[in-house]
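Visitor: take this sequence and fold it.
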Amino acid sequence: RNLWGTGWQQSDGLRGVIVYNTDLFDSATIASLRHHFQTLLEGIVVNPDTHLSALPLLTSEEQRELLQRWNRNSSSYPANTCIHQRFEAQVRQRPTAIALQFGSQQFTYEELNQGSNQLARYLQRLGIGAEMPVGICLERSAEAVAAMLAVLKAGGVYVPLDPGYPPERLDFVLKDAGIAVVLTHKDWADSLQTDTTTVICLEQEWDKIAQESDENLSTPGTADSLAYIIYTSGSTGTPKGVMVPHRAVNRLVCETNYVQIEPSDRVAQVANLAFDAATFEIWGALLNGAQLTGIEREITLSPLAFVTELQQQQISILFLTTALFNQTVSQIPDAFRALKYLLFGSEMANVDRVRSVLQQGKPQHLIHVYGPTENTTFSTWYEVQDVSENATTIPIGQAIANTQVYLLDANLNPVPPGVNGEIYLGGDGLALGYLNRPELTASKFVSAEFSRLYKTGDRALYRANGNLEFLGRTDSQIKIRGFRVELGEVEAVVAQHPMVQTAVVVVREIESDRQLIAYVVPISAIPTERDLRSFVKTKLPAYMLPSAFVVLDTLPLTANGKVDHKALPSPNLAVAREINPTVAPTTSLEASLEELWTQLLGRKQMGIHDNFFELGGHSLLATQLVSRIRDRFQVELPLRSVFETPTIAELAQKITDSSLINRPESLSGRREEVQL
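Guide: Down below sits the predicted model:
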């Protein structure tokens, strides 16, 4: 309606004037569109029987120039070195420098190297050899980092396993990856037992491990060898293992263009080990001679404690998921002022939050990053210098070094700037494919005329300045608090419940928090929300659990028989309630807490004995709840209070406890592990 032509048809051809709204388009964009339209018309004349979608908008010469520009992104880095070999080079240069600090534990580069050498030899005695998978089921710790190094030094492939995953999911990964040995602690040993897996409880084996030689090993291996396998959500109902080689990790953190990590830097280790951001944190520090500093999860979830810890530990480089970035900045806009680099990404950025950081406390470098696991953590970067008044998104920028970013149409032809296309990724960061999934690998890792590429399913367009603007997905994959979630996997699991006939899962935004909502059609008897949640909890990790379950007689359909997502009712209208009656607030304090819960959870029906987490709460929402309680009641509750007393009645009692009023409790007194 804002761009059209008039008087095109003339006796000697097509001629006319383009009328456009200058509030929406500039003259350069219109000139470009006119040129592309002319190219399209010429293609129609030459190939009148060709489908319109197959006709190019760019001439052959323009396509060649565009591909050459996208390919012009190489830099010199250790492309032929294994991860552990690069680490050993750092050990020789700075043996006494601190490599790791987790709490009160500190280890030098030499100590970390020696300990991982001993564990590597121990693993070899267990039969671990070239490219054999080894499970690592440990919390973030110096021990976990040493285990990763040891597996690589032994020639193996490490497979990070989250101890908080349901046993059924852990069992699937162990069997799918063919894991013969798992390194863990006795607390998690029972959930890792299979007929073919040897479970090693490290705290019980250190005496034997310490008897091994601490000299470097000479295990053969190349940069093309597998380094790790990391599992992500799968659309078919089961997770899929992404196989990442050594070279891809080196390309991510060594001699690159988006970040310069130096030996004087301290890199925070915040990410779960089963989340590929940990790849950047751990190897970014250790392959560049910097110090890796672990920060406890409860601290990262409490903005004030988090900022204090960053300052006390003198952190200079930090990566945060967009959700955690938003959470922290909403309460402390200048939280990251002292950082050298703050990188954030994994979801659509909140423009207002980014703008407040620039205005009130910008780090030296504020970097917005984008990238799927299949291209090793990060693929593009954009340094945020300012955010315009009318901005609605933050660009994802341009390719990181030794990575190619192509924007292609359905026929794998390049699209011109300003035109919507799908992101395809190439270069040295590419994974080798999906473990045991040759058909999926063939469909996602495609051979184009100019390169082997990963088909991301992400839509974007190139702006005239060369920066990419992210537009969304071509499928039902989403991001929840930084984790990749295939809605199809969640739907498949919900539908496995014996009382469910069919299910559909959608994402809704409540109070700027993205939440999963499951709509179910029962077979006959109606399952309760608690039954459904308990069932799904045994099969999916916490971040994939729906916040609400809505029971419907039938799913609404469109005219062509597909589920009509727009016609799905609000979760408040038909939540699967429990048989027990809802107990209303009995005091003004309970009523105020109910109001806060309603705001955060997006629900209207809840009782004072309902569990915050069973109603869809999670750790980031718990942090917001603590903040709002502090603002409203002038009471400082530690985050763990929400986990220990997760009902309105219990929290109200906690608040009225006179020993807590105006007496902030130290976060250092007790360590809590909560799902981020």
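Visitor: from here on, just use CA atoms for contacts and neighbour counts.
Guide: Will do.
Visitor: tell me, how many residues neighbour A335?
Guide: Other residues near A335 come to 24 when the count uses other CA atoms under 10 Å.
Visitor: tell me the contacts of it?
Guide: V307, T328, V329, G361 (CA atoms under 8 Å, 6 or more residues apart in numbering).
Visitor: how about the helices in the stretch 201-350 of the chain?
Guide: 202-209, 246-253, 277-286, 297-300, 303-312, 322-331 (DSSP state H, counting those that start in this stretch).
Visitor: I have a second one here; can you model it like the first so I can compare?
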Amino acid sequence: MDTTVIATRTRGAAWNGWTIPRIRALDENGPENRPFERLPAGFTECPVHTHLVAATAQGPDRIAVEDGRQSFRRGDFLAAVERLARAIAGLTPPGAPIGLLLPKGVLQPLAMASCLAAGRPFVFLDDDSPPTRIAQILSAGRIPAVVVQGFGGPRPAGIPDGVRLLDVALATAEADCHPCPDHPLPTVDVDDPAAILYTSGSTGEPKGIVNSQRALLQRVLQQAEAIHAGPEDAFLPLSAPGTIAGTRECLTALLTGARLCLFDPVKVGLPGLRRQIRSRRVTTLYAVPALFRLLFEGADPNDLATLRVIRLGGDRVLWSDFDLMRSKAPGCLMQVGYSSTETTGAQWFVPPDAPRTGPCIPIGYILPGVAYRIVDADGAPVGAGETGELHVAGRHVALGLWRDGRCEPWTATPDGLGRILATGDLVRDGAEGLVEHVGRVDRQVKVNGRRVEPAELEGVLRTLPGILDAAVAAPATQGNAILVAFIATRRPDPDLAALARAHIRRVLPPALHPVRIHVLREIPRLPSFKLDLQGLLAIDQATTGPLGGERNGETTRPDVNPAEAVGTAWRGILGKRAAASAVSWAEAGGDSLGLMRLHALLEERLGRRIPPSALRADMRARDMAAFLATMTPVPTEAADPRPEVFILPGVLGECPGLASFMREAAGDVRFSCLRYPDWRATPDPKRCIARLVEEATAQVEAACPQGRVRLAGYSLGGPVAAEVASRLAERGREIAFLGILDACIVPVPPSARRSLAQKVRRYADGLDSPIRMLARPWLRRLANRIGFEGMGGIPGRLPGRLRFEVDTEIADLVRSRAYTAWVAAPAKPRLDCRVTVFRSEEARPGVPRDLGWSAVSDRIDVIDVGGSHLAMLQEPFRQTTARLFTTKIEQSLAV
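Guide: Modelled structure (predicted):
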């Protein structure tokens, strides 16, 4: 191995003070007796694509990657990688970085592997980041092209006109549709730039760290040999591929023949993740400690029975985490790892009898492949057991920083065989080389496993008008760091904190969003003019009080009302800052992990299943309570005998009429009303339904990963339900029932009289308001002029009630146009299942009785129900509609 070379060099005077890691088995205290096939000799000398070809040859028909919406068999995955790689190689300059802006799922590792095969370094662009952040990275990195999904629609926000868009669909395009199907794949040098991973930067700018394929392959090799990875494994990395941990886990699965499972924790929720672990028979899980705790605290041990290895990294791991794992998954091994985006670090399998000398588990033994030293502030080696900064050196350290379109290399080792990195981590070398992490030499912290530089947030705050100074502190709570911001101004304004938070959300990714913002007249500083961090923390503690520490197990009776449940859960998670009911979860400082915890707590408190997408960061506590009050109670217990129906709502989501209909039928049917994403996530009407289908399919598969599926759709939900049924059928799922509640899918001749009658009915039924009716013509004209993509910021500039009305109207307009575009499209999905159409009495001259659904299926049942499109779900017609619906559901049970 490379350590042999470095060991020889360390004996020279130029390497005085450097240590070679002691040779020790990577699987010590781990799966030592588990048979597995080792990766070939010289593994790090051959590029990733060569290993992917070899792994595919071992089982081309095995599943390579799946995400609940889409999956690829290994042979198909390799073919898709090579097709996309030929397009990238033929359409972009050699060695140019390629941005990847793709939804979380199978397309991300596909595009990553394609860039590696094409000899282009990949740059993951997080779709959770604001457009300004994406534009900043593209500009600073001089990135000429970005791989996106759905080329031909509006240019994604944040991507300038000069950047070329490449559609990921080129991965599956036929030769006659491919721009360069025969373009040769280049010869790739494993020491060239392969991955540019952007992290928070202390200078106020995002920092691009460049890793070679050799460095990535070293991580794969060490992880595969530590856990004995093989084709029978299923990996579930709960870290985005755009992080070094996510990249490592994805490549380890792909190159060892294992199955890679990718699920977005925020979208499927904690209960959904547990179901996926069980149904997909996941064996290897990676998570940051904060997410691990949430996932395991409320888990049934049966959900975790297939797990054999849990790897925790990205933040400090507590001994209480080890005890939690042992109580929930006693047959599982815990692998604790430490690394950074720049270099491999340390790892070990925690033995049950390991001595406990503090609250934190040591980070492990330094991994082979590097030399290391621990030095004091003057660069001198510290004594045994003393604390100092960790320096590493070798060929597997990152190449350097990406600036102005090129790699600026770090300092080379004296013999030229590698690079030297000062990690900034304070460590202590304990007994027999077991290393403990003590802290940092700088202010860098980990927020939910993401690397954060407080200076970057401070720089953004100082750009706001009226702010004289800014500071950020990071108090630790429950094992995680959080950010608290302080801004100084001569004229304290009660709205300044809200304005600052809004600006932060527009320019910085979620990991840099502070939990709290305090407005002061002056930032406290020490006599040396450095920040008085202890003074800042004292101000925060005095004004806020302790954070809530409620755990999932501490719950009240399951029949508590929604308002009480939401209020208690908010206070338990957010503490005193949850007191203001007029602010949203995000405005109160809640993050995505906290929202997942809130979802799990509310399911437990209310004793019902709640779709994860039902709770959004832009909702206030009273909004959540109001929505939960309209939901049909769906018990979480699997013993519920009622058949489950997933219902797709209309343009306004779960409107009062649909909620009342579900309550009417709840005695015989268990409804799960699926939630659509915010309209800003789907502003293009031509692509809107495709996105709704993607989100809905994921929700169905998370809640019901196997077996027969029953779907129903009202109005706009009809086309969405049909597309979801088609997608599920392609994956081998049986559609036991598809009900269409008055969704017409043929053009309806215009009628002024009918249009006026609909407006009157909408207003009478409370589905319209004077504000919306007055705003509608203006919003339509504005949408025609600038498009819906440019209207996202309009509601936020309006006062409370007006903001809600305008936001609702824009959502209505976007989805109504999406419905019209779907109807006008010539291609419709063809379904083998029977479709039951519940047709209202509303007059539609020239429209067939089946409302056009014979274009979708040859087996159509049409049931006539009373009332208009809206009235069929209201009194006096609702009871009859519900009875006819439940009758058809009962008939589906007998089939």
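Visitor: just to revisit the earlier point, any idea which of the helices of the stretch 201-350 of structure 1 is most buried?
Guide: Greatest average neighbour count among the helices of the stretch 201-350 of structure 1 goes to helix 246-253 (a mean of 26), per mean count of other CA atoms under 10 Å.
Visitor: what's the matching range in structure 2 for that one?
Guide: Under TM-score structural alignment, helix 246-253 of structure 1 corresponds to residues 213-220 of structure 2.
Visitor: with adjacent residues omitted, what lies nearest to the aligned residue in structure 2 for T232 of structure 1?
Guide: Matched to structure 2 by TM-score structural alignment, T232 of structure 1 sits across from T199. Nearest non-adjacent residue to T199 of structure 2, counting by CA to CA, 6 or more residues apart in numbering: K207, 5.3 Å away.
Visitor: now G257 of structure 2
Guide: Closest to G257 of structure 2 by CA to CA, 6+ apart is P231, at 4.4 Å.
Visitor: from R73 of structure 2, how far off is the one you found?
Guide: 13 Å (CA to CA, to the nearest Å).
Visitor: now the common contact residues for these two.
Guide: Listed contacts common to P231 of structure 2 and R73 are nil; contacts here mean CA under 8 Å, 6+ apart.
Visitor: surely the residue nearest to G257 of structure 2 touches L254?
Guide: No - in this structure P231 of structure 2 lies outside contact range of L254 using CA atoms under 8 Å: 9.4 Å.
Visitor: identify the contacts common to these two.
Guide: Shared contacts of P231 of structure 2 and L254 (CA under 8 Å, 6+ apart): none.
Visitor: surely R630 of structure 1 touches Q624?
Guide: No - counting by CA under 8 Å, R630 of structure 1 stays clear of Q624, with 9.8 Å between them.
Visitor: between these two, which has more neighbouring residues?
Guide: Neighbours were tallied for R630 of structure 1 and for Q624 using other CA under 10 Å; the higher tally belongs to Q624 (21 against 14).
Visitor: which position in structure 2 aligns with Y382 of structure 1?
Guide: Counting by TM-score structural alignment, Y382 of structure 1 lines up with W348 in structure 2.
Visitor: equivalent analysis for S476 of structure 1, please.
Guide: S476 of structure 1 maps onto R443 in structure 2, with residues paired by TM-score structural alignment.
Visitor: SS state for its match?
Guide: Secondary structure, DSSP: H, G, I helix; E, B strand; the rest coil: R443 of structure 2 is coil.
Visitor: surely it touches A471?
Guide: No - the criterion here is CA under 8 Å, and R443 of structure 2 misses it with A471 at 11.7 Å.
Visitor: ok, these two, which is more surrounded?
Guide: The neighbour comparison of R443 of structure 2 against A471 (other CA under 10 Å) goes to A471, with 24 against 15.
Visitor: mind checking how far the more buried one is from D191 of structure 2?
Guide: On the measure of CA to CA, A471 of structure 2 and D191 of structure 2 end up 40 Å apart.
Visitor: so R754 of structure 2, which state does it fall into?
Guide: Counting by three-state DSSP, the backbone at R754 of structure 2 sits in helix.
Visitor: scan structure 2 for its longest helix.
Guide: In structure 2, with assignment by DSSP state H, the single longest helix is helix 800-824.
Visitor: check contacts around the most centrally placed residue in structure 2.
Guide: The residue lying closest to the centre of structure 2 (CA atoms, centre = their mean) is D264, at 4.3 Å. Counting by CA under 8 Å, 6+ apart, D264 of structure 2 makes contact with K104, G105, L238.
Visitor: likewise Y231 of structure 1?
Guide: Per CA under 8 Å, 6+ apart, neighbours of Y231 of structure 1: V173, P239, K240, G241, V242, A274.
Visitor: of those, buried ones?
Guide: By neighbour count, with 16 or more other CA atoms under 10 Å, the contacts of Y231 of structure 1 hold V173, P239, K240, G241, V242, A274 as buried.
Visitor: okay, strands next: where are they in the stretch 151-300 of structure 1?
Guide: With DSSP state E, counting those that start in this stretch applied, the stretch 151-300 of structure 1 shows strands at 157-160, 181-184, 198-201, 226-232, 240-245, 266-269, 291-294, listed in chain order.
Visitor: closest to L601 of structure 1 out of these?
Guide: Smallest distance to L601 of structure 1 across the strands of the stretch 151-300 of structure 1 (CA to CA): 26.5 Å, for strand 226-232.
Visitor: wait, doesn't P333 of structure 1 sit right on Q360?
Guide: Yes - using CA under 8 Å, P333 of structure 1 is in contact with Q360, at 6.0 Å.
Visitor: of the two, who's got more company?
Guide: The neighbour comparison of P333 of structure 1 against Q360 (other CA under 10 Å) goes to P333, with 22 against 15.
Visitor: how about the nearest residue to that one, chain neighbours excluded?
Guide: Sequence neighbours aside, V357 is the residue nearest to P333 of structure 1 in space, at 5.5 Å (criterion: CA to CA, 6+ apart).
Visitor: which residue in structure 2 lines up with that neighbour?
Guide: Under the alignment by TM-score structural alignment, V357 of structure 1 pairs with M325 in structure 2.
Visitor: that match: neighbour count?
Guide: Neighbours of M325 of structure 2 using other CA under 10 Å come to 22.
Visitor: roughly how far apart are it and Q478 of structure 2?
Guide: Distance, M325 of structure 2 to Q478 of structure 2, using CA to CA: 17 Å.
Visitor: counterpart of F122 of structure 2 in structure 1?
Guide: Aligned by TM-score structural alignment, F122 of structure 2 pairs with Y158 of structure 1.
Visitor: quick check: that match vs A180 of structure 1, distance?
Guide: According to CA to CA, Y158 of structure 1 stands 12 Å off from A180 of structure 1.
Visitor: who has more neighbours out of those two?
Guide: Y158 (26 against 20).
Visitor: cool, thanks, signing off.
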